[in-house]
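> okay, predicted coordinates and the sequence, questions at the end:
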Amino acid sequence: MSTPETNKKVPQFSALKLNPLPAKDDCCCEGSCAPQAEQTLPDNGTRYSWVVNGMDCAACARKVENAVRQVKGVDHVQVLFATEKLLVSAASDISAQVEAAVASAGYSLRSENAPAEKVSPLRENLPLITLIIMMALSWTLEQFNHPFGNLAFIATTLVGLYPIARQALRLMKTGSWFAIETLMSVAAIGALFIGATAEAAMVLLLFLIGERLEGWAASRARKGVSALMALKPETATQLVNGERKTVAISALRPGDVIEVAAGGRLPADGALLSATASFDESALTGESIPVERDAGEKVPAGATSVDRLVQLTVLSEPGDSAIDRILKLIEEAEERRAPVERFIDRFSRIYTPAIMLVALLVTIIPPLLFGAPWEGWIYKGLTLLLIGCPCALVISTPAAITSGLAAAARRGALIKGGAALEQLSQVQHIAFDKTGTLTVGKPQVTGVYPQNISEDDLLALAAAVEQGSTHPLAQAIVREAQSRGLTIPAATAQRALVGSGIEAHIGDKKVLLSAADKFPAAGLAARVHELEQAGQTVIIVVQDGTTLGLLALRDTLREDAKAAMADLHQIGVQGVILTGDNPRAAASIAAELGMEFQAGLLPADKVKAVTQLNASAPLAMVGDGINDAPAMKASTIGIAMGSGTDVALETADAALTHNRLTGLAQMIRLARATRANIRQNITIALGLKGIFLVTTLLGITGLWLAVLADTGATVLVTANALRLLRRR
């Protein structure tokens, strides 16, 4: 059933490493949820993975971890609740022992490729239905004959208690001594001994109802992840020597040629071989409008070919497509836990034993010291015992964070875990690189200024000299000439002039393209100064020593840059430009966007500027190049543009896969909403338990309401976290 995997590193965005979640104990055990040292699955040995059946909440994941940790030979174990995966690292094959240990804890495993076992709703809910029927019969008998009704409630309690007590014993054997099943069993048995038979049965019924609700809420919480997993088809059409054959997507390798029909989804990241095609990438990037792709452009796995049959060259290894990287980020959410989550873990370690001690003292002190009746205080002690499980408190933070990460992924924002999400919610300033981040990163010809020659002739001569060059300015000139449909003459003897420009022979004349400050342009000095003051790069075209005219070029703003800055200002976030470009170009862009700027910065200067800004308020750094990576690391949180370099993407704590700046404000709003959701969840979890703690001591509430304080609060905080998935 296990799936052994050879040890390999999986990219994070582009180079994402698959690390496990930190190991935790069951949330209801002594020393529960104590933060442990962060772990990673080791690079040596073999890694095995399964899918776990039957997990209803994060506490179940901890129970499975505890069970597997008892197996001899297991080096590391990790349960990823968001995707229901169990990862185990061991030096030898311990698959059978792991499967037996999980079975002994009351759960089952299946291989990742095996389909989920389909269980009929009747069979799945049979214990609950049986208990409801027995409760109704017991209540009816109680109305007519108390002794028979009492016996019926006892029978109902024993029937309901059997599976719960059996699970409690299983968990005790696997190291989870004080799971909620154990606390429920003790409370139900104690209630029988003091004669509260109806309440004992009601407690078990409410517990089973709560379990079903938790399972429903958990499945809803996982829907966002399941939807991503469903984007990848199971098979692909591969072209081999012109013949089509259907293969599993795990068989695809970089370089393979695949075919995707109109309306079909890409099974792997690919480069388009067809001339042009439209793709719906909304499921991955949040972009609602189909994207036009030309031959050679990359298309992510999960995108849908909108209007035609297309052929692509596979670019990604199995398990390393765009969808796989998003899923791995979500799986890793608990590894990079938010500070508030680590605090809750530490608090819950104290909370459970403290409540258990209070329950014991409430049970014995009044009868022993004050002669109070044992029955009433045992009842109160049992009630407090049910309040002692901090399931709702422990799930309050990861439920919100998982929902927040999934919601961000739907909108084309990848965030590396809860810590990054919390940092993002605190951001008050954003520092931007200019080229490729605020601007398109492709210079464009903005003006052609001829002298005694036509515009088209001047541009054609310049394009002839620049033909074949890889310099961005040269390519911009050639693109402009081609877009005008000009005939570009042939040039020979092209020669780069270090520090000044480039020259070539066109026919029997020598044509030189030079930077404006390297060649005196008689009569054009005023125009050159004007253009440079506007932040444009000026190139002078000279033929046999005679100036023919000027070309002005500029890297233009992204279409959404102004809208993005307006959105950020609306949520109280200020922006600053940090660029290595010249001050004039930076000033021009900053003026258009209403931002401050620092120009002429080397990578070390950017780090220094970011450090200074970060000291005054939490700062995010947005960039796309290798030179931005050190500054992104120095900021509170680094955000990479999806079109950026691998180094920038790997260094960043978050990335915009859709490459839209307007996604920044959306990302920050979602992070702030997630932080507010966490606070709401903690208030619900602690507030309900606090209320029931007081009302129990005052004798106002009893056992069955204590169950609501636990399972009800767990369902409430999970449902509240699900609201993040519906945010627009």
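Cool, got the structure.

> drop to CA atoms for contacts and neighbour counts, all remaining ones
Noted.

> is Val427 in contact with Ser616, as I believe?
No: Val427 is beyond contact range of Ser616, at 11.3 Å (criterion: C-alpha atoms under 8 Å).

> neighbour count for those two, which is higher?
Val427 (21 against 10; other C-alpha atoms under 10 Å).

> please report how far the residue lying closest to Val445 once chain neighbours are set aside lies from Ala629.
Nearest residue to Val445, sequence neighbours excluded (C-alpha to C-alpha, 6 or more residues apart in numbering): Leu553, at 4.3 Å. Look at Leu553 and Ala629: by C-alpha to C-alpha, to the nearest Å, they are 28 Å apart.

> hold the first one in mind and look at this next one:
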Amino acid sequence: MGHSLIIKLWQAFVILIAFGAGYWQQMQQSPLVMVIATTLSVLLAGLPLPLIASRPLVMYRIGCRAEELGIKVHKKGSLSELASASTLVLTHSRFLTSGAAFITELIPQGVSQGTLLSMAASVESGSTHPIAQLICQTASDRRLRLQPVTNFNELPGQGAEAIISRIPVRVGNAAWLKSEEADISAEFLTRADQLSLKGMIPVFVCSGKYSRGLIAVQREISFDTIAALHRLQKLGLKLMLLTGLNKRNASYIKKQTNIDDIRFEIFPEQKTRELHLMRTRKDVIAVLGDCELDKELMEAADVRIAWLPPAQDKKSETPPAEGKAEEETPGPDPDFPDEPPQPEVKDSAAAQSPVKPHISIPQGNFLALARLRNRAALGMKLVKQQRRIAMVLCLALMLPTTNTLTPFGVPFVDPVVSILGNLLIAVFILLISFRA
């Protein structure tokens, strides 16, 4: 039951008791002044100030402790929802890795390794996906020449395509390329399955309808991440991964991390539908996602969690000298004839503003998230305890205000004493909130 709902129910209870006490005084033929004083005293003694005071300071102190862990809490109310969350949904498998991805194999078909990598990097140069950036960085490290592309199009969870020298080139998973009628040999599909069983991600490259090879990408999951995921599970969170990877990659991740549930080969629009299905069980769902790529999914979540952007290194932003850059530029690639670049088609969806996260944690630091979940849960237990104390003290103050204990020698508490007593209870609740 929510904190605001409890306060509303308490107010309804106090109003009922107040008018009941006033009616009882009227039935006893008491003076009108006493009837009004009794009703007013009960209302003032039962003000929800102590209940309201039982939560804000606790949430504030938990937020301060979160900053010590490098966590930014943008919405204080999200801490209570995080404490009561039953499921943590990860929207991408790359969230499980520390960012140390690398290319393990280049398997060309009818072209050289350099041409295969250059072809893939040319298409992926317009993408912000981590695997695309890895391919481009590897091509840059090998000083390969990238070709101008036109009509770039990225399909989230599947791959990217562009036109190079009037030929459509696609880079992505096998399922998408086969749906585009690409000719991929059974030998390459078998090889891709073998790589997937080892936890590698096979990225196919096709030129026209013909396969030009595949690139194997390895993303390692650190022991610290695995230990932090297990700690989150011990804290009562069910872990679910929504990924576009194939079944074999998903099985490898599940074997390594022991995540409770993995939905594989699922695209962004399907992820939102999966979340809505989980919401039908009235569970509180926390989502760790990308506020730009997973906009609809994050909007549907109860708690939005995102990575903090990595710190920028100012030294790495210094551009190289012009003369040096010209000396290191390799010659033209015979496999790609030169073609004047054309203006790229920009996606209108990219201009949409991303949603704002409720909580931002250091990139890859699941341990910080586990500690925040633990402190939020302890804080909510403290809030519930203080709420009970406030209710008991207010009830004890309300009893003499009803003027029903005067036959037993208990004096009537007038409205002035009632409001002072309620304020003292609220101050007491605030003082014990410093335990958080």
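Noted; the coordinates are in hand. No experiment lies behind these values; they were computed from the predicted model shown.

> overall similarity of the pair, as a TM-score.
The TM-score (TM-score structural alignment, normalised by the length of structure 2) is 0.61; 359 aligned residues with a C-alpha RMSD of 5.2 Å.

> more neighbours, Leu553 and Ala629 of structure 1?
Ala629 (27 against 22).

> just to revisit the earlier point, any idea what the residue nearest to Val445 of structure 1 aligns with in structure 2?
For Leu553 of structure 1, the aligned position in structure 2 is Val217, judged by TM-score structural alignment.

> tell me the secondary structure for that match?
What DSSP: H, G, I helix; E, B strand; the rest coil gives for Val217 of structure 2 is strand.

> quick one, what contacts it?
Val217 of structure 2 makes contacts with 101-105, 131, 200-203, as judged by C-alpha atoms under 8 Å, 6 or more residues apart in numbering.

> just those: which are in helices?
By the criterion of DSSP state H, membership of the contacts of Val217 of structure 2 in helices covers Ile131.

> report the buried members of the contacts of Val217 of structure 2.
Listed as buried from the contacts of Val217 of structure 2 are 101-103, 131, 200-203; burial here means 16 or more other C-alpha atoms under 10 Å.

> ok, Glu299 of structure 2 - contacts?
Glu299 of structure 2 makes contact with Val355, according to C-alpha under 8 Å, 6+ apart.

> could you find the counterpart of Ile52 of structure 2 in structure 1?
Structural alignment (TM-score structural alignment) places Ile52 of structure 2 against Val394 in structure 1.

> that match is in contact with Ser348, isn't it?
Yes: counting by C-alpha under 8 Å, Val394 of structure 1 does reach Ser348; the two are 7.2 Å apart.

> which other helices and strands does the helix or strand encompassing Pro147 of structure 1 contact?
Secondary structure from DSSP states H and E places Pro147 of structure 1 in helix 146-173. On a contact count with 3 or more C-alpha pairs under 8 Å, 6 or more residues apart in numbering; DSSP states H and E, helix 146-173 of structure 1 meets helix 126-144, helix 180-193, helix 197-221.

> let me have those in a markdown table, extended by mean neighbour count and distance to Ala96 of structure 1.
A markdown table is the format used below for those (neighbours: other C-alpha atoms under 10 Å; distance: least, C-alpha to C-alpha, whole Å):
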| stretch | mean neighbour count | distance to Ala96 of structure 1 |
| --- | --- | --- |
| helix 126-144 | 16 | 29 |
| helix 180-193 | 22 | 26 |
| helix 197-221 | 22 | 27 |
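
> among the ones you listed, which is nearest Met356 of structure 1?
helix 180-193 (9.9 Å; C-alpha to C-alpha).

> nothing else from me, thank you.
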